[in-house]
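Novice: Starting from these lines, generate the structure:
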Amino acid sequence: MSETTIGPDGKSRCRWSDAAPEFIDYHDNEWGFPVGDDHKLFEKICLEGFQSGLSWRTILAKRENFRKAFHNFDYDKVAQFTNEDRDRLLQDAGIIRHRGKIEAAINNAKRAQELVKAEGSLAAFIWRYEPQEDDLAEPQTLTTSPASIALSKDLKKRGWKFVGPTTMFALMQAMGLINDHVKGCTTREKVTEARRAFKRPT
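Specialist: Below you'll find the model as predicted:
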């Protein structure tokens, strides 16, 4: 089976992009492009945690509701959430009403504050785990990697929740720490160029 698919506009894309109409824009304009913004990285960590056991389509459909519920994933604001906020979110049908995942997001906001204080920024910390090109397998053949395992282990050591190696690998794919667009995908070269121009946070 081909690793690519031809979209309605005639462009070749990663095969997963044809699973739902809304995936095309996400694939073309977000997935794989490098991100150095702390709030966007925190958002993705949280959403990947909420996705655990579910489809990304479910999360993508509810993403704006998540952003509203979690103050655009401003971890300084989320860290102040109380038990009453947790209970309110458990009644919010616009998001995933999973107690463990909601509590993890609140916990991780506090851990993010600690990490930023210790390391300077969330972005600087996460981008330390960018793998070397020589360490990468063929695109979309893995669900974990040595780098995602190391990042997961370090975050767990710091008290983060729902940050397993598979979740961290998905973070790396989406946030551009690796270019996992398959060969033949028209977006792959765009991501390559964006990664080349991206100034790694320090």
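Novice: contacts, neighbours, all on C-alpha from now
Specialist: Fine.
Novice: Show me what the strand or helix carrying Gln173 is packed against.
Specialist: Per DSSP states H and E, Gln173 falls inside helix 165-174. Counting contacts by 3 or more CA pairs under 8 Å, 6 or more residues apart in numbering; DSSP states H and E, helix 165-174 is packed against helix 38-51, helix 146-157.
Novice: Distance check, the residue nearest to Gly164 when sequence neighbours are not counted against Lys44.
Specialist: Nearest-residue entry for Gly164: Ser152, 5.4 Å, with adjacent residues in sequence omitted and distances by CA to CA, 6 or more residues apart in numbering. Distance of Ser152 to Lys44, given as CA to CA, to the nearest Å: 14 Å.
Novice: same question, Gly176
Specialist: For Gly176 relative to Lys44 (CA to CA), the value is 12 Å.
Novice: neighbour count winner among these two?
Specialist: In terms of neighbours (other CA atoms under 10 Å), Gly176 is the more surrounded of Gly176 and Lys44; the figures are 23 against 20.
Novice: was I right about Arg200 contacting Pro34?
Specialist: No: look at Arg200 against Pro34 with CA atoms under 8 Å: they stay out of range, at 9.1 Å.
Novice: With neighbour numbers in mind, choose between those two.
Specialist: Per other CA under 10 Å, whichever of Arg200 and Pro34 has more neighbours is Pro34, with 25 against 16.
Novice: Show me the strands in the chain, by range?
Specialist: Chain-ordered strands for the chain, with DSSP state E as the definition, fall at 4-6, 12-14.
Novice: Ranking the ones you listed by mean neighbour count, which comes first?
Specialist: Stretch with highest mean neighbour count among the strands of the chain: strand 12-14 (a mean of 23; mean count of other CA atoms under 10 Å).
Novice: compare with the first, here's sequence two:
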Amino acid sequence: MSDDASGLIHHPDGCPRCWWPGLDPVYVAYHDTEWGVPEHDGRALYEKLILDGFQAGLSWITILRRREGFRKAFAGFDPEAIARFTEADVARLMDDTGIIRNRAKIVGTIAGARAFLAIEERGPGFSRFLWDFVDGTPIKGTATDRTGIATQTEVSRRMSKALKTQGFTFCGPTIVYAFMQAVGLVNDHLVGCHRHAACAASGGAA
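Specialist: Prediction:
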């Protein structure tokens, strides 16, 4: 592996990648198969938004390594099931070592499930609600080095405000921008990364 000044890491397999996964195989797999791929499934978008909220103050790899634990604890991130969680479920989750045990974030997950269902009931759904912020088409990142990657944007600030209005928590503009990057609302792979073109080719409305 070699790391150049742009922030690209050149792995032994010959593929240049963004700097942030390093050599961690779990992180590299996530970078290569999930991050930046446009996601249009509402439930998957809800899951990722919630997990990004749990990430606040932590590293994403910490959450990624516990993702299956989160899925088990939160009923596969089925919003209908989570919306019915009670105080007893909150207490159960506070004893679950497979997740990050933060009461405010657990309660926020339940509130987010109820907000998700309200958006779904009003139509046209949570996925459309989010994708409308980018007019249905991923924003094309053009950064050639890590200094060109934003931490928040005008779009993430508007989305953050809208999500909070709907009842979501732990969705500030920086968290929301990380979410947008992860689910392909913006393609922020560095231009020299081998995934940049692939993600760009998979963009567009569902």
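Novice: so what number do they get for TM-score?
Specialist: Remark: TM-score between the superposed chains equals 0.92 [TM-score structural alignment, normalised by the length of the first structure]; 198 aligned residues with a CA RMSD of 1.8 Å.
Novice: Just tell me the aligned range of the helix holding Gln173 of the first structure in the second structure.
Specialist: Mapping helix 165-174 of the first structure onto the second structure (TM-score structural alignment) gives residues 173-182.
Novice: Mean distance of that stretch to its aligned residues in the first structure, please.
Specialist: Mean deviation of stretch 173-182 of the second structure from its aligned counterpart in the first structure after superposition (mean CA distance after the TM-score superposition for the first structure): 0.7 Å.
Novice: what's in contact with that stretch?
Specialist: Outside of stretch 173-182 of the second structure, the residues within contact range by CA atoms under 8 Å, 6 or more residues apart in numbering are 34-37, 48-49, 52-53, 56, 151-153, 156-160, 186-188.
Novice: Now the buried members of those.
Specialist: 35-37, 48-49, 52-53, 56, 152, 156-157, 159-160, 186-188 (16 or more other CA atoms under 10 Å).
Novice: one step back: can you give me the buried ones in the helix holding Gln173 of the first structure?
Specialist: Of the residues in helix 165-174 of the first structure, Pro165, Thr166, Thr167, Met168, Phe169, Ala170, Leu171, Met172, Gln173, Ala174 count as buried by neighbour count, 16+ other CA under 10 Å.
Novice: do stretch 17-28 of the second structure as well
Specialist: Buried positions in stretch 17-28 of the second structure, judged by neighbour count with 16+ other CA under 10 Å: Arg17, Cys18, Trp19, Pro21, Gly22, Tyr27, Val28.
Novice: okay if I get the helices and strands packed on helix 165-174 of the first structure as CSV plus distance to Arg67 of the first structure?
Specialist: Converted to CSV, those look like this (distance: least, CA to CA, whole Å):
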stretch, distance to Arg67 of the first structure
helix 38-51, 8
helix 146-157, 23
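Novice: With respect to Arg88 of the first structure, which of those lies nearest?
Specialist: Arg88 of the first structure sits nearest to helix 38-51 of all those, at 16.7 Å, using CA to CA.
Novice: Can you state the residues of the second structure onto which that closest one aligns?
Specialist: Against the second structure, helix 38-51 of the first structure falls on residues 42-55 (TM-score structural alignment).
Novice: now the residue nearest the centre of the second structure: how far from Lys161 of the second structure?
Specialist: Closest to where the C-alpha atoms of the second structure average out (CA atoms, centre = their mean) is Phe179, at 3.4 Å. Going from Phe179 of the second structure to Lys161 of the second structure by CA to CA gives 14 Å.
Novice: What residue, apart from its backbone neighbours, is nearest the aligned partner of Lys156 of the first structure in the second structure spatially?
Specialist: When the second structure is aligned by TM-score structural alignment, Lys156 of the first structure is paired with Lys164. Spatial nearest neighbour of Lys164 of the second structure, excluding adjacent residues (CA to CA, 6+ apart): Cys171 at 7.1 Å.
Novice: Does that neighbour touch Leu163 like I think?
Specialist: Yes: counting by CA under 8 Å, Leu163 is a contact partner of Cys171 of the second structure at 7.2 Å.
Novice: Look at those two and report which has more neighbours.
Specialist: Cys171 (24 against 21).
Novice: The more buried one and His10 of the second structure, how far apart?
Specialist: Using CA to CA, Cys171 of the second structure is found at 33 Å from His10 of the second structure.
Novice: what does Met94 of the second structure give?
Specialist: For Met94 of the second structure, the distance to His10 of the second structure (CA to CA) stands at 41 Å.
Novice: try Thr174 of the second structure
Specialist: Noted for Thr174 of the second structure: a distance of 28 Å to His10 of the second structure, by CA to CA.
Novice: How about Glu47 of the second structure?
Specialist: 31 Å.
Novice: How about Ile110 of the second structure?
Specialist: For Ile110 of the second structure, the distance to His10 of the second structure equals 41 Å [CA to CA].
Novice: same check, this time on Arg128 of the second structure
Specialist: Distance from Arg128 of the second structure to His10 of the second structure, by CA to CA: 37 Å.
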